[in-house]
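1. Below: sequence and its predicted model.
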Amino acid sequence: MSELAKTKISILDLAPIRDDGGPQQALQNSLALAQHAERLGYERFWVAEHHNMDGIASSATAVLLGYLAAGTSTIRLGSGGVMLPNHAPLVIAEQFGTLATLYPGRIELGLGRAPGADQYTAHALRRERSGSADDFPADVEELQGYLGPRTRNQRVVAMPGADTNVPIWLLGSSLFSAQLAGMKGLPYAFASHFAPRMMHEAIRVYRNHFKPSATLDKPYVMLGVPLVAADTDEQADYLVTSVYQRILALIRGQSLVQRPPVDSMEGLWLPHERAAVGDFLGMAVVGGPEKVRARLDVLLEQTDADELIFTGDLYNFDDRLRSFEILAQLR
């Protein structure tokens, strides 16, 4: 049995907006992809909080999760993640407590430490609230208190929220959240889908600092992986050019709407930009079925990850569906 066959697989969706589409189609596609993932036996389907990005429609994460939950029945749904510095913990507890009350056993909460926005957007989100990444450990503790059992002298209660015990994950692209997740005995998801450089060290730090908790008795690691699976290696190499163009636009500070694939990226990027895109997508798995399986088996042998969560922002939605179908069939 291959390593992949023994490993849980999930999907992280950013509700991408095409250059010829809009947010309504993007959100409808997100639901269709979640339903597809449910049919194929994926473990969970997460959506990510991003703001002030014209190519991403998942900004109101909790609202989108409600839409997805109403249109699915069994797959676990969550945030990958909510950027906690942007929000008061009580508000997040009430939002996810409401979701967990409506859809018991299916909602989970992935938390990020970075604001994930420029200073103008951060100010627009917070106004006078002095949210900071430095507050993250205290904010996580406060949030856990709101979602856990109500105590006798508790003056602020999340309702809904109290006693829902929504599962909390910590997300990170550096070592800080890895250490915190280990010390708190929480599951840890590393953002290797866009920041792979510190992956191995973060996994080591998390496992070395892990302390058993009421949540987990041993470490649980999930890794982000960009996926472009197609019926042939050549087709995958063509489809991935849409992903290259999007990351290139991010690096340049340009519009992030999805662009169609091209026969060649030559002339579209400079050598240093090509290198930067390559670093960003260092964990990308691109190819036909056998190439994808071989690459993922090597990754799993090297990391002993418990779960992989895949991004796959292909231009044509049918290609996205097929990519995740190929992956599911490899297990």
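-> Nice, thanks for sending it over.
2. Please count neighbours and contacts with C-alpha atoms only from this point.
-> Fine.
3. in the stretch 151-300 of the chain, which spans are strands?
-> 168-172, 188-190, 221-229, 285-287 (DSSP state E, counting those that start in this stretch).
4. so how far is the last one from its chain's centroid?
-> Relative to its parent chain, strand 285-287 has a centroid offset of 19 Å by C-alpha atoms, centre = their mean, to the nearest Å.
5. One more to weigh against that first structure:
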Amino acid sequence: MAWVRHDLDFLGGHRLRRTRQFGWSRAMVRETTLTPANLIWPLFVIDGTATRQPVASMPGVDRLTIDMAVEAAKAAAAEGIPALALFPYTDPSRRSEGGEEALNPDNLVCRALSEIKSAVPEIGLIADVALDPYTSHGHDGVMEGEIILNDETVEVLVGQALVQAKAGCDIVAPSDMMDGRIGAIRRALDSEGLEQTMVMAYAAKYASAFYGPFREAVGSGGRLKGDKRTYQMDYANTEEALREVEQDIAEGADMVMVKPGMPYLDIIRRVADGFSVPVFAYQVSGEYAMITAAGNSGVIDREAAMMESLYAFRRAGARGILSYFALEAARKLNG
């Protein structure tokens, strides 16, 4: 077929498939790397002992009592996962309009932070700073009628961050999207002698349909009155995300997060290219649930899709990824 040979002359000797023909050559020229050190494992904690409570909408994910969370932390550390992110399932009797339980230094998440840090001191601990696990209405802030009060919420968030840091938290992670909360939390930490505590800002957190299973996991879904679009970002916007990131960095954020992950790879890429600060992605509950459901039904290869999705975050520029797949993925990476 002379026309084929003639066509190939334009390649000038360059055949890009050559390096793809063997596993070892593909590995040798791979542009993007993924290791357990890039993974953060979110855990849901509940009161009690020796209990694992399945989250129905997230097959394979359980709420754990603190003693079980300690064992999970040991397993994570053994696989080289550097940090855990803790989220509490608060007893409904401890929820209130103002989310006061968030300020209790003996609340569930503070006790979990303390016990995990004592048992597994080498693993980093990240605590969510937001009021939705503690409010009776399921919102991330203090309400007056139908309005989320920004400054009054920030005041509570500052107190929440302080009790978490004193309990052993290494990174406080404000996920509420109130204006000015990063600077207020940073100043409060420094004034309390907690200047070594890091701040991971959920800087570009979108109002998303992908959070549903998470809200079930922390017990806030059925409580939510209205929606969160007055404080979480409009998913149509990109430039606004860059302004949010810029503001949080200026206020003292050590690292920033984009949430959700997969539908917002373009945002991760723009933030990574535009700012000299570590960027993290959160592969949220809905993303996990979709991959797991499709895998369990045989529509896709669950493990292959899991790894491909994690590499996508790294390729987009994320230094680290919060993922419910973290332990499973780390074990695969470790062979």
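-> Everything's here; your move. All values derive from a computational prediction rather than experimental measurement.
6. Let me see the TM-score of these two.
-> For this chain pair, the superposition-based TM-score is 0.54 by TM-score structural alignment, normalised by the length of structure 1; 224 aligned residues with a C-alpha RMSD of 4.2 Å.
7. can I get the strands of the stretch 151-300 of structure 1 in a markdown table with mean neighbour count and distance to V277 of structure 1?
-> As requested, these are arranged in a markdown table below (neighbours: other C-alpha atoms under 10 Å; distance: least, C-alpha to C-alpha, whole Å):
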| stretch | mean neighbour count | distance to V277 of structure 1 |
| --- | --- | --- |
| strand 168-172 | 24 | 20 |
| strand 188-190 | 29 | 19 |
| strand 221-229 | 26 | 12 |
| strand 285-287 | 24 | 14 |
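8. between the ones you listed, which gets nearest to P271 of structure 1?
-> For P271 of structure 1, the closest of those is strand 285-287, at 20.8 Å, according to C-alpha to C-alpha.
9. What lies in contact with that closest one?
-> 225-237, 240, 292, 295-296 (C-alpha atoms under 8 Å, 6 or more residues apart in numbering).
10. Which ones among those map onto helices?
-> By the criterion of DSSP state H, membership of the contacts of strand 285-287 of structure 1 in helices covers D233, E234, Q235, A236, D237, V240, V292, R295, L296.
11. By neighbours, which of those wins?
-> V240 (26 neighbours; other C-alpha atoms under 10 Å).
12. tell me how far the ends of stretch 273-292 of structure 1 are from each other?
-> Criterion C-alpha to C-alpha, to the nearest Å; first-to-last residue distance in stretch 273-292 of structure 1 is 25 Å.
13. when you align them, which residue in structure 2 goes with A69 of structure 1?
-> Using TM-score structural alignment as the criterion, A69 of structure 1 maps onto K117 of structure 2.
14. now that match, nearest residue through space, not along the chain?
-> G168 (6.3 Å; C-alpha to C-alpha, 6 or more residues apart in numbering).
15. From I66 of structure 2, how far off is that neighbour?
-> Noted for G168 of structure 2: a distance of 14 Å to I66 of structure 2, by C-alpha to C-alpha.
16. before we move on, what about A27 of structure 2?
-> 40 Å.
17. Which one's more surrounded, these two?
-> I66 (25 against 13).
18. Measure how far stretch 323-335 of structure 2 is from the centre of its chain, please.
-> Using C-alpha atoms, centre = their mean, the offset of stretch 323-335 of structure 2 from its chain centre is 16 Å.
19. Likewise for stretch 272-291 of structure 2?
-> Remark: stretch 272-291 of structure 2 is offset 7 Å from the chain centroid, using C-alpha atoms, centre = their mean.
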